[in-house]
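J.: predicted model and sequence follow; I will ask about them next.
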Amino acid sequence: MNFLSKTLSTLTGTSIPYTFKEKIENQSVWTLYDGVNPKDNSSVTIFEINLRDQNILQSNYDQLAKNTFKKSKLIKFPELINTIDFIENDNNLYIITEPVVPLSVYLNSHNINNDSKILGLYNIANSLEFLNLKCNYVHGNVNVNSIYVNKEGDWKLFGFEFLTNLQSDPDQPIYRFSRYLAIFNNSLPDDVLNQGIDVIRPFPIKFDSYCFGKLIEVLFDNRINDKSLSSLVRRLTNPKINLRITIDKFLADGASIFKNNLLIEITNDLKDLKFKNNDEKLNYFKYNLANYFDSDSHVEFPPGFLENRLLPELILQYSIIEKFKPSVNSTNDDIIKNQESLAILLNYILKFGNSLGADEFNKSIKPIIFKTFASTDRSIRLILLNHLNNFERNLSESDVQSRIFYNLISGFQDTNFMIRETTLTSINLVIDKISVKQINQDLLKILAKSQMDPKPSIRVNTLILIIKIQSKIYNNSKNNVLITALSKSLKDTFTPCKMTALQGFEKLITEFSLEEICTKILGQLAISLMDKQSVKVRNQARKVFQLYLDAVETNAKNLPVVEEDEELEEKEFFKKFAPNVESEESNDIIKETNSNSGFSFGWNVVNKLVSTSVLEGQLNNDFNNSNVDLTTSVDQLSLGKPNQSSMDNSSNAKLSNVNTKETNGWDDNFDDVDDGWGMDEVKDEVETDKIIKKPVTRKVQDRAKKPGGLKLGKDKDKKPISNLRLNLSVDDDSWGGSDDW
């Protein structure tokens, strides 16, 4: 753009304190450019004409431009174009105005409805009335090329090339210069075409009336559906000048048309607001403004009206109310009223601010969003969340991560389910702008709790979000998180939650390993095969279960087909702990055992191996001394007497068999093996309990006070007490609890 600015300055032969931007299409004596005022970086429109250009001189456009330049300085009116600056030098004339576009360009760029057109015509009629009656001017150039539209959507009258004061203008440009402009001849009344422009001298302002009527016909393409307006247009363009009405008559007779136009009504309201105090303005925004946005009014505002005309007023009023600080004299009603006002204004600000450009949004709306996200007021928070889908596109990753995220997720802790649910929906909108660290360290913890929310739809949407963010979960915990979340939802009482979990398992099947499928997933899916609430769940579970089972079977085909030696581990044991046993004898024992039992090994073969003379030695000694006989007499356990636990082999073997059966639940008959439900284990615990609960007195004589001696006296006949303390618990099954199995 700087290059363009320098180029334009070179072409025009001078420089001005404004930056030139793009050229604007225009049909007038002026060349138009978008521009910027460097002082405040505000937008402007630059009207330029080169007085040294020979084509302009030959066309006498310089005279028309000079008349515009001169009259623009003299006349100021709200409905006329707002001029900011005038620059004149030997080569050029410049008129700097508010940013505008020609009406012809505006109509081609936007689809303008009839109500907006009537609003625009109403503004132009008021401008003409001011010029004709208040200033005693005839405009003489009313058409689509002399009207401009500003950012607010207001139609502004300009094109002062022929503007003539009917009493004190020595140049009389309407009569002297009008023939220089070719487009002037496009829409002239018959009397002017036949007799020339001087024919309007008796009633010059009726010439403006005629041009205005022709403008209406052009705007409505000669198809005016409103009968009242159509009648007024015919009176404006009456061929007989004495029957032609003036602009003030048009406004008076068309009052009913303008009164029923809601756009004109709200425009007039906003004009009047400038002269009202803050309380009156606030009441208008709270109670009157909503009338233009309800479903019955069907008001369609022109482009730029809401965001550039109404929005600044709302932001100004919001900033005033926001500064309110409760004082000692403030009542609770005052505070509530203030919060209600903020909520209403914020709703409008976010609604209209969405149509702003990125730069203007960042400047005007973002600061409000950041500040209000920290608010604890539920109405404020709900409005922010409801509008998030509209303004999210204007938020950067940095905005979301540093200014919004932590305030946003605080909504999950709200006791109001609407806030929690809307917060969850909002997280989905900005999830791509949340950092991986925030997802794993903050969001997942919250979602784990949200998955148990009392509201069913929140539980469903939580699972959907977990599935959506699975690619951002840390790899070392990803599968555990997914399996846990999906499995938990399979047990949910809400059918859509179960269906979502099954769909999640189906979608994520490639994420899980075969070990995870076999040990963690298939069992969970199998439970859903017998779901009692929904046949849809059972059918979907069957489909997903089969997918996972097929995946396992497909990979199982690649496993080796060679069978390992079933007794390899048992052989390795005896090889390690009974190295003196000859392999042939050991194999004979194993073969004999295999022929007598459906299992490879049991306590039969162990007893036989122990009692075999071949195995006498360390193994036999270890086996005989491995168990403490709980039925041994007190005398045998006394430390002061020799240990009587060394019995003959047959008695010891018998005792060992009894103890083994009582504590392990196994016996020689394998038909009583635990069936997986734990019933045999319960039986064994009861039998063991009977043995352990036998009253056993274990006393050991106190040592004598003298070293090496025994304490003498009345206790000498008491049996010694054992120092062995057995802390046995009947309830401990040694497996770490049933939860592990």
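T.: Thanks, I have the structure now. Since the structure is predicted, the reported quantities are computational estimates derived from the model, not experimental observations. Numbers count the residues shown, from 1 in each chain.

J.: could you use CA atoms for every contact and neighbour count after this?
T.: Noted.

J.: where do the strands of the stretch 51-200 of the chain begin and end?
T.: For the stretch 51-200 of the chain, applying DSSP state E, counting those that start in this stretch gives strands covering 83-88, 92-97, 100-102, 137-138, 147-150, 155-157, 164-165.

J.: would you mind finding the most buried of those strands?
T.: strand 155-157 (a mean of 27; mean count of other C-alpha atoms under 10 Å).

J.: now the residue nearest in space to the middle of the chain: which helix or strand?
T.: Ranked by distance to the mean C-alpha position of the chain (C-alpha atoms, centre = their mean), the top residue is residue 429 at 2.4 Å. In this assignment (DSSP states H and E), residue 429 forms part of helix 417-430.

J.: one step back: the residue nearest to the centre of the chain touches residue 389, doesn't it?
T.: Yes. At 6.5 Å, residue 429 counts as touching residue 389 under the criterion of C-alpha atoms under 8 Å.

J.: so what touches the lengthiest strand in the chain?
T.: Selection of the longest strand in the chain by residue count, based on DSSP state E, yields strand 42-50. Residues from elsewhere that reach strand 42-50, judged by C-alpha atoms under 8 Å, 6 or more residues apart in numbering: 12, 20, 29-37, 56, 62, 65, 91-100.

J.: burial measure for the residue lying closest to residue 127 once chain neighbours are set aside, as a count.
T.: Counting by C-alpha to C-alpha, 6 or more residues apart in numbering, residue 79 is the residue found nearest to residue 127 once chain neighbours are left out, at 5.5 Å. Neighbourhood size, residue 79 [other C-alpha atoms under 10 Å]: 19.

J.: against that first model, consider the following:
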Amino acid sequence: MFKNLLNKVGLGELPSSFGYTVGDKVELPFSWNWELHKGQKKSDGSAVSVFMCPKKDMDPAKIAAAKNADQVSKTLRHPNVLQSFTTLETEGGFYIVTEEVVPLPCAKPAEGDERTPAVWGLYQVLDGLSFLHSSGFTHGLFGPLAVFVNSQGDYRLGSFELCQKGMDTGTAIASRRRVGPTFSGWPEPPAALQEGGIPSIGIDMWGAAVLIAYVFASASAGSYGMEMEFDLARAQKDIPSELRKSFQELQNPKPLRGRSPIAETIALPFFQKNAAVEVFSFLANLQLKSPEEKETWFEGLPQLLEGLSAVVKKRQVLPELLTAQRFPGQEAAHLLPSILKIGVTLKEEEFREKVAPLVVKLFASPDRAVRFRLLTSLGDMIEFLDDAMLNDKIFPECVNGFTDSNAPIREATVKSMIFFVSRLKPKIVESRVLKLLIKMMQDPEASIRTNALICVGRVSTQLPKASITPTLMTVIGMGLKDPFSPCRCAALQTLSATSNSFSAEDLAGKLLPGVCHRLIDPDPAVGDMAFTTLGKLQEIVRLAQLAIRQKVIERRQASTEVSTEMPKVQEETSSWAQGGSFYNPLSAGMDFGFKVRQKFMGVAGSMNQGSAPSPPETRDVGHRWSCEAAASVVLLSLVALPQVAWSFSLRGPPKTGMRLESSSAPWPHLDH
């Protein structure tokens, strides 16, 4: 297949030492002497672009132009010039291997960026052109078709067929038409450029005006590529007002008189104050900046990023930041907030691929500034980190912060546990995290003690069930006695927020006493919070007590219904709950004893009805018999009415002659 491809294009065999393979041809929407192919580096499989120019059927002028492009590509080095890896001339033609790119008209903007002008890309190629001019070169083919876009979205200056020194404008225009890429419908160099007095770089200045018109007209129309029709006159309305004067001057070159029009254009505030230009220009010269300049600029970088589109931040800024943090120095600590700011906008897979390895690496760093940045940013990125990475790699490094001699590190470590607990294994939480947080309640720094208490309260719902109550009681108890008033207030707030985690017995017996001590706290804010908390806890305890009473009532009612042999005393035994008065077992026992005695006395009376009165000694015997019978009946009811029987047995039978009120309640018949 490889031979067939080479035979098809007529270039013959490539030497085995050529370190690249040539792949599929990229179809170009314009006419050009060069073909563009996809390629790969043999050693690592990385993608490249291969420009191929066949010698067959080419006139000497075109061959000379191709040879010039080959030579310039070898020697020209600039960040904004298309990077050439190798060049090769064979009997069949020329090869130039570069970074992977596509021509600007073939590059489609990312979704969401269709209406955003590529100001940074425009600045890049104008800067590359300015570099050529400062070196005495004229490009000759500058314009949209001489610009290429790499995989990150950066613009690169290419097409060096006519790049040379000392070229006059007339020759440049003639050569441009003969060897340069052409596309009908786009602006052509005007004849006025051939007039006397026009500088040799006049053709490049005009090409710069065409490129500016294309960039802003395309963004305005939301249309890109060769279907984008524009002319310089109509494009004026799409050009930002800050650029219009320069745009007009570039279209009509005049004697330079020591001026450099392209350099003056990119020095305009429109470019220099642009967020993308400011960010990338600083990063490109990072190694030339002093530590003070770096620190100041990096502090403001997150705000600068707000002015960039999501695509630019992801494709262009993030790779630059990841590269910059690898250099020795303090860049990692200062760059981390911006890296994470972009990182959290990535998809989960992209974050794990590009940012997560850096996070794991930096957590192991001894640099306190880096660790502090990581700890304070953990809440933004933890959802992108998988559980295995957190448990096995990040937490073991993070936990060292609890014993760090630097107080801000200890405090940041405590705060980070809010995000860790829900993702850590329960065993780790119970055996390490809780013990460490309780230990931090004895830290000499008051703010750390306060935050440790707040942290325990916030994560309490995520703790193992067996650990919730004892842990909360420990830290709240310590917090209520803390000499730092905000810590005492935090303890009261935590108790109020987690009150449902405690039983009524714990609240009443162990926690309410501590709350009551704070009612007269020297700090009024703590006292106010204590009263608020006390009211809430009292309500909880009161409801719990009502529930207990209701269960007692239900239990007694159930006992009464089961024992059909016992008196129906439901109303008497439950009156204390309904009427708000307490139950008196002594009076209930006396009343029940009276009912028993009355019943048996009635039986005895009916038996003696119509007979003569008994003598006194007989009446005494009957009286004793009736009391003993009543006591026997009460003893039989011990199962159903234990409290009544107990009370009655203590008091004994009513004394002879005691006046008792009779009851209207009917006595139930006993089943034999």
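T.: All right, it came through fine. The shown structure was predicted, so the numbers you read here are calculated from the model rather than taken from an experiment.

J.: can you select the buried ones among the contacts of strand 42-50 of the first structure for me in PyMOL?
T.: Selection of buried members from the contacts of strand 42-50 of the first structure for PyMOL, criterion 16 or more other C-alpha atoms under 10 Å:
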select buried, resi 20+29+30+31+32+33+34+35+36+56+62+65+92+93+94+95+96+97+98+99+100
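
J.: for residue 80 of the second structure, see how far away residue 335 of the second structure is.
T.: Using C-alpha to C-alpha, to the nearest Å, residue 335 of the second structure is found at 24 Å from residue 80 of the second structure.

J.: er, residue 154 of the second structure actually
T.: 8 Å.

J.: residues shared between the contacts of these two?
T.: residue 124.

J.: before we move on, back to that, mean shift of the helix holding residue 429 of the first structure relative to the second structure?
T.: Superposed on the second structure, helix 417-430 of the first structure shows a mean distance to its aligned partners of 2.5 Å (mean C-alpha distance after the TM-score superposition for the first structure).

J.: and that helix, which residues are buried?
T.: 417, 419-428, 430.

J.: could you do stretch 308-328 of the second structure as well?
T.: So, applying 16+ other C-alpha under 10 Å, buried residues of stretch 308-328 of the second structure: 308, 310-314, 316-318, 320-322, 324-325.

J.: ok, the counterpart of residue 419 of the second structure in the first structure to residue 401 of the first structure distance?
T.: Using TM-score structural alignment, the equivalent of residue 419 of the second structure in the first structure is residue 429. Here residue 429 of the first structure is placed at a distance of 13 Å from residue 401 of the first structure (C-alpha to C-alpha).

J.: same check on residue 686 of the first structure?
T.: Using C-alpha to C-alpha, one obtains 61 Å as the distance from residue 686 of the first structure to residue 401 of the first structure.

J.: circling back to that earlier point, reformat the buried residues of stretch 308-328 of the second structure as JSON lines; add secondary structure and distance to residue 454 of the second structure.
T.: Output for these, formatted as JSON lines (DSSP: H, G, I helix; E, B strand; the rest coil; distance: C-alpha to C-alpha, whole Å):
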{"residue": "308", "secondary structure": "coil", "distance to residue 454 of the second structure": "38"}
{"residue": "310", "secondary structure": "helix", "distance to residue 454 of the second structure": "36"}
{"residue": "311", "secondary structure": "helix", "distance to residue 454 of the second structure": "39"}
{"residue": "312", "secondary structure": "helix", "distance to residue 454 of the second structure": "40"}
{"residue": "313", "secondary structure": "helix", "distance to residue 454 of the second structure": "36"}
{"residue": "314", "secondary structure": "helix", "distance to residue 454 of the second structure": "37"}
{"residue": "316", "secondary structure": "helix", "distance to residue 454 of the second structure": "41"}
{"residue": "317", "secondary structure": "helix", "distance to residue 454 of the second structure": "38"}
{"residue": "318", "secondary structure": "helix", "distance to residue 454 of the second structure": "36"}
{"residue": "320", "secondary structure": "helix", "distance to residue 454 of the second structure": "39"}
{"residue": "321", "secondary structure": "helix", "distance to residue 454 of the second structure": "36"}
{"residue": "322", "secondary structure": "helix", "distance to residue 454 of the second structure": "35"}
{"residue": "324", "secondary structure": "helix", "distance to residue 454 of the second structure": "38"}
{"residue": "325", "secondary structure": "coil", "distance to residue 454 of the second structure": "35"}
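
J.: just curious, which of those residues is nearest to residue 590 of the second structure?
T.: Taking C-alpha to C-alpha as the measure, residue 310 is the one of these closest to residue 590 of the second structure, at 88.3 Å.

J.: ok, the corresponding residue of the first structure for residue 398 of the second structure - contacts?
T.: Residue pairing (TM-score structural alignment): residue 398 of the second structure is matched to residue 408 of the first structure. When contacts are counted by C-alpha under 8 Å, 6+ apart, residue 408 of the first structure touches 373, 423, 427.

J.: still contacting in the second structure, which of these?
T.: Compared against the second structure with both residues aligned by TM-score structural alignment, their matches' C-alpha atoms under 8 Å, those retain residue 423.

J.: any idea which of the contacts of residue 408 of the first structure is the one closest to residue 450 of the first structure?
T.: Comparing these against residue 450 of the first structure with C-alpha to C-alpha places residue 423 closest, at 11.1 Å.

J.: check contacts around the closest one.
T.: With C-alpha under 8 Å, 6+ apart, residue 423 of the first structure has these contacts: 385, 408-409, 411-412.

J.: ok, now with 10 Å
T.: Residues in contact with residue 423 of the first structure (C-alpha atoms under 10 Å, 6 or more residues apart in numbering) are 381-382, 384-386, 408-414, 417, 429.

J.: buried ones in the helix or strand hosting residue 297 of the second structure?
T.: Assigned by DSSP H and E, residue 297 of the second structure falls within helix 291-305. For helix 291-305 of the second structure, burial by neighbour count (16+ other C-alpha under 10 Å) applies to 294-295, 297-298, 301-302, 304-305.

J.: just stretch 528-541 of the second structure next, same as before
T.: Quick answer for stretch 528-541 of the second structure (16+ other C-alpha under 10 Å): 528-531, 533-534, 537, 540-541.

J.: reformat the residues you listed as CSV; add distance to residue 244 of the second structure and secondary structure.
T.: Converted to CSV, these look like this (distance: C-alpha to C-alpha, whole Å; DSSP: H, G, I helix; E, B strand; the rest coil):
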residue, distance to residue 244 of the second structure, secondary structure
528, 67, helix
529, 65, helix
530, 69, helix
531, 70, helix
533, 68, helix
534, 72, helix
537, 73, helix
540, 74, helix
541, 78, helix
